[in-house]
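Engineer: Sequence and predicted structure, then a few things I'm wondering about:
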Amino acid sequence: MPRNKLFESWTFKLSMPKPFDDPNYSGLKDFGLSKYNMSGKLHKASLHAPTMRALLAYAKLVNTSEQGQDTDGLGAIGHQDNKFRIAEYKSANKTDCVVFNPNTGKFVVSQFEDGSDTPKAYSLAAGNASGSALLFCLMPIFEQDDEFRDTFLQFRNELSQANPDMDSALSMALVLCDNVYRRIEGAGQLGAAGVKLAIPTTGNISTISHLALDKGSYAPTGTVYGQFTILKMGGAPQQQAIMVSHADFVGKYQLSARSLTAREDAMVPKLPDWYIIPREVVRVCEHAKLTSTTSQPMRNFLFRGEAGTGKTMGAQAIAAGLHLPYTLMTCSANTEITDLVGQFIPDTAGAVSQADASSPLPKISDIIMHPPSVYEELTGIYDDDKTEDDVLQKLIEIAVGRLAQKEEQHGQRIRYVDTPLLEAIRYGYVCELQEPSCIANPGVLVGLNSLLDNCQTITLPTGERVHRHPDTVIIVTTNSDYAGCRDVNQSIISRMDLIYDIEAPDLATMVKRVMNVTGCTDEQETTKMAMVVRDIAERCRQTMITDGSCGMRELKAWVLSTMITKDPYESALSTVISSASADPENRADLITTCLEKQYMR
């Protein structure tokens, strides 16, 4: 059974594209094996229709481009710096826009029918999408392998002939299909040659939203072949903060005329003076406020982005703008539905007996050292004649008495305790739900669907029915690109009223934000440090260093440490460099290529 959705059994039953649609070409062959076909009982190779379509489309695009001819209608392949591989795959009456993240192995795909600007979902399944568009996007990655590159060159040259030798072309096609299949299926064992993909088991791949298109989040910065028509060139613009004063924002978007208690008022976040209110935060408050009188008020929001881009601070700012108490829940791999809505715990209030409240029983070493003193501690009577046996006898009496006292109680009482999420739902607060994509059990968040639907209810194990307060705002913050994170369930995504991808700020904003947070006054030095952090993050993407983090938090720590040590180089080693990777070789590379561009030891 294949480990990847691209090679499920139905994909091998699809009809082959011309000129490989000859029935004699189908089935397993004992020739045309790639060098990676080394394991398993049966050493065979076969053509794979989705791979063949991708190979033929890529061969035609490359040959046409190298001949200097018009590539209109043939698609395009390019990249956004070193962050994404990007492609537009043309097929009958539609274009598949594909974005691949080499660091995570994840795709983002949307289909556009000819003449339409409405993105449609891409689902890898029989009768829908075969995966050719995904494989087409991966072609430059496959070409990093010598066998694939050399064979593909011969393959496209052969097909460009007026009368190609189809026996030779078949043998090359088998090698190429087998190379792709083995490097994806055996990625975990092939090291650098492997191509690791993370395709959901459902086959439903994340969609390029209208917002991402408008923002240019996946705009190519370079083209390898062809010309992009939907994902326009230019690169992703940086997040721009809008200058909104705190006085014009805090408390200006109240959802109702309710009065908060003293405790609730204390739970409303106070924004620090240095905080620059992002555009996304203002938009969320506007949508929540202006839809309050409608039948479906907007109350569920999702922030996605790398660590340190301000997702949690944004959630707190939203609570300040709405003038609502803020609560927080952080998810983990072991989070269950009971961890989100509440739990039974023992009720010990007023049930502690005098015996339980007494001092701990003495240790054996104390008894051996001086029995009379220990006896006095237990009874209040000092007697030099008391021996170890006397003390031990008294200890037994006290222990038995305490046990009897516990047994006389009428059973342990328990009570049901609200979680921060349930408290927010019950009383109308803002609750940030952090990293739900880390939850191992995919059914956990689905259990919250009734609460994510506005004005719905959930029945607790106690039998109580909790109605969602109309002011309750839930903000999901997640980063699906980090280790341990998974795709958020589609039923949860569909219940989010707004979804914002929070991008890292530009250099000037980074410098200003860090200076405001740390109190550093040296703008020139802070700018140099921000440049190093930016270079480290880019280097990590280029070399696929994924075991650490380098962003705003690390820059802040570096600046604070430098204010103490007065040595940026020394402080960098224990902040940004050590945080970027745990591997000594990776750290040495980052020091040489990034840190020492600005600072020399």
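Structural biologist: All right, it came through fine. Numbers count the residues shown, from 1 in each chain.
Engineer: C-alpha only now, for contacts and for neighbours.
Structural biologist: Noted.
Engineer: For stretch 335-353, what is the distance to the chain centroid?
Structural biologist: Centroid separation for stretch 335-353 versus its chain: 31 Å, with CA atoms, centre = their mean, to the nearest Å.
Engineer: May I see the buried residues of it?
Structural biologist: Neighbour-count burial for stretch 335-353, counted by 16 or more other CA atoms under 10 Å, picks out 335-336, 340-343.
Engineer: tell me the contacts of Leu595?
Structural biologist: Leu595 sits next to 532, 536, 569, 572 when contact means CA atoms under 8 Å, 6 or more residues apart in numbering.
Engineer: Take this one as well and set it beside the first:
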Amino acid sequence: MLEEQEKKEWEDMEAALRAAFICCDAMYCEVIANPQQAIPLEKSQFRAEELEDVLPEYKIAAGVYAPNDEIYGKFHVLLPVNEKTKRTLFELKQIYSGRWDVNERTKERIPSLPEDYLVSKEAEEILQMVDKTPARLFMMTGDAGTGKTTDARMIAQILGLPYYVFTCGPGTDELELLATTVPNMGGTAHLEMELPSLEDIEMDPASALATVNGIYEEGISREKAFREILKAVYEKGYEKSKNEKDFLLKESEIVKACREPSVLEIQEPAMIEKPGTLTRLNSLFDDGAVTDLVNGEQIRRNPDTIVIMTTNLDYVGCQNFNQSVLSRMNLIQPKEALTEEEMVKRAMKRTGFKNKELLSFMAATVCKIHEYLIEQDITDGVCGYRELENWVLSYMVSNDLRRSAWTALLSKASMDREEQGTMERVFLLPHCDVD
């Protein structure tokens, strides 16, 4: 059965999959049945004509046939998987770029990442949604260093759109999301009056004063004329500046992005202390896509402004989102952590470090420490791809694996000195001969 398919070099994948189902089912029954109930391995407990109905693909994908318990190893449902090959930034630019006219003034905002970078499946999914649907609102969640911001910048570069970024903090309020008020430090007021020169005052003080206040005082002294001129200039300047505003309204990056086709990244919205603050943007996220500024101006979001929220959900200080904001997102994508192999490839490309054996060890160490932090519920530190890259860069400078691990990795994994020492003894020192 399965052996027969192997001899045929799996030329018929459907027949091979069917044989695998039967073998898995029969083996499962052999394990749980007593000797009298055992079913021969070459037979299935299902009749052949029922097999397709009993094991439909959607049920397999939904995990209906997952085991109740695993005693040893890991249970896998056998399925043919067509793994999508990641494409480069350059390849995707050929497909998606050039569809929008970009203002010359904002072209400098288009990112310029290396075009041989591989684009993540999450970024490509957003590109497909933008291309084939009116969806323009997205959210990416995940640990630091998983590439959320890089994805947003890649999307902007592939589409050929300017990239704007707005970073939230605990104190971000509704007003700040759209605009802020700043003191008017560069007043535009200037006196539209002709002022006499010092030579004019010396030669004819009465005429010099008359050019300023329109009054000719016969016999006025130079000193008095000079004082009167200064007084008149001050009074006119004061009246002029009184009519100017003390504060100016400065548009946020969110408003600037909404005025044209662009990619807007809103970083760390979960950090905002009051979850309801983001609802100020709901009217921009609705179909009407219009909101009002404090000066009464109406802002309408351009239909091709792509909004990508990027955030961590489990870090210190993060709050839950208001449900009305979540409801308006077209996609919410959890970013998976990079695998060891992906970390190695990215670090080699970004740092130029060529020792793949050592880099593989460093990536494996980072992954093990990351898992350790989760298992031990250590929440006062972080360990991910950024820490790996910093470790590599530090090692390239110092050529000291242990010292660079302390400064770039262990010191960030936890603030507890004892925990740092434990991680060094368990994950680093036993393997330092790799250096």
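Structural biologist: Arrived safely. Source: prediction; values computed, not measured.
Engineer: Quick check: TM-score for this pair?
Structural biologist: For this chain pair, the superposition-based TM-score is 0.69 by TM-score structural alignment, normalised by the length of structure 2; 334 aligned residues with a CA RMSD of 3.6 Å.
Engineer: Structure 1: which residue goes with Met185 of structure 2?
Structural biologist: Using TM-score structural alignment, the partner of Met185 of structure 2 in structure 1 is Thr348.
Engineer: In a helix, its match, correct?
Structural biologist: No: Thr348 of structure 1 is assigned coil when assessed by DSSP: H, G, I helix; E, B strand; the rest coil, not a helix.
Engineer: what's the nearest residue to it if we skip its chain neighbours?
Structural biologist: Computed as CA to CA, 6 or more residues apart in numbering, the closest residue to Thr348 of structure 1 that is not its neighbour in sequence is Arg413, at 7.4 Å.
Engineer: With respect to Asn449 of structure 1, which of the contacts of Leu595 of structure 1 is nearest?
Structural biologist: Distances from Asn449 of structure 1 to the contacts of Leu595 of structure 1, taken as CA to CA, are shortest for Ile536 (40.1 Å).
Engineer: can you tell me which residue in structure 2 aligns to that closest one?
Structural biologist: So, by TM-score structural alignment, Ile536 of structure 1 is matched to Ile369.
Engineer: Contacts only, for that match.
Structural biologist: Neighbour list for Ile369 of structure 2: 383, 413, 423, 427 [criterion: CA under 8 Å, 6+ apart].
Engineer: Go again with 7 Å.
Structural biologist: Ile369 of structure 2 is in contact with Cys383, counting by CA atoms under 7 Å, 6 or more residues apart in numbering.
Engineer: give the contact list for Val511 of structure 1.
Structural biologist: By CA under 7 Å, 6+ apart, Val511 of structure 1 lies in contact with 526-527, 530.
Engineer: And the strand or helix carrying Ile184 of structure 1, what's buried?
Structural biologist: Here Ile184 of structure 1 sits within helix 166-185, counting by DSSP states H and E. By 16+ other CA under 10 Å, the buried positions in helix 166-185 of structure 1 come out as 169-185.
Engineer: So which elements touch it?
Structural biologist: Here helix 166-185 of structure 1 touches helix 146-159, going by 3 or more CA pairs under 7 Å, 6 or more residues apart in numbering; DSSP states H and E.
Engineer: quick one: the helix it packs on aligns where in structure 2?
Structural biologist: Aligned by TM-score structural alignment, helix 146-159 of structure 1 falls on no residue of structure 2.
Engineer: Please enumerate the helices of the stretch 151-300 of structure 1.
Structural biologist: Per DSSP state H, counting those that start in this stretch, the stretch 151-300 of structure 1 carries helices over the ranges 166-185, 210-215, 262-266, 279-290.
Engineer: Give the aligned range of stretch 503-521 of structure 1 in structure 2.
Structural biologist: In the comparison with structure 2, stretch 503-521 of structure 1 aligns to the range 336-354 (TM-score structural alignment).
Engineer: Next, the angle helix 146-159 makes with the helix holding Ile184 of structure 1.
Structural biologist: For helix 166-185 of structure 1 against helix 146-159, the angle by axes from the mean of the first three to the mean of the last three CA atoms, to 10 degrees is 150 degrees.
Engineer: how much space is there between the aligned partner of Arg279 of structure 1 in structure 2 and Gly147 of structure 2?
Structural biologist: Using TM-score structural alignment as the criterion, Arg279 of structure 1 maps onto Lys121 of structure 2. Distance from Lys121 of structure 2 to Gly147 of structure 2, counting by CA to CA, to the nearest Å: 11 Å.
Engineer: Which one of these two is surrounded by more residues?
Structural biologist: Gly147 (21 against 15; other CA atoms under 10 Å).
Engineer: what residue of structure 1 matches up with that one?
Structural biologist: Here Gly147 of structure 2 is matched to Gly310 in structure 1, going by TM-score structural alignment.
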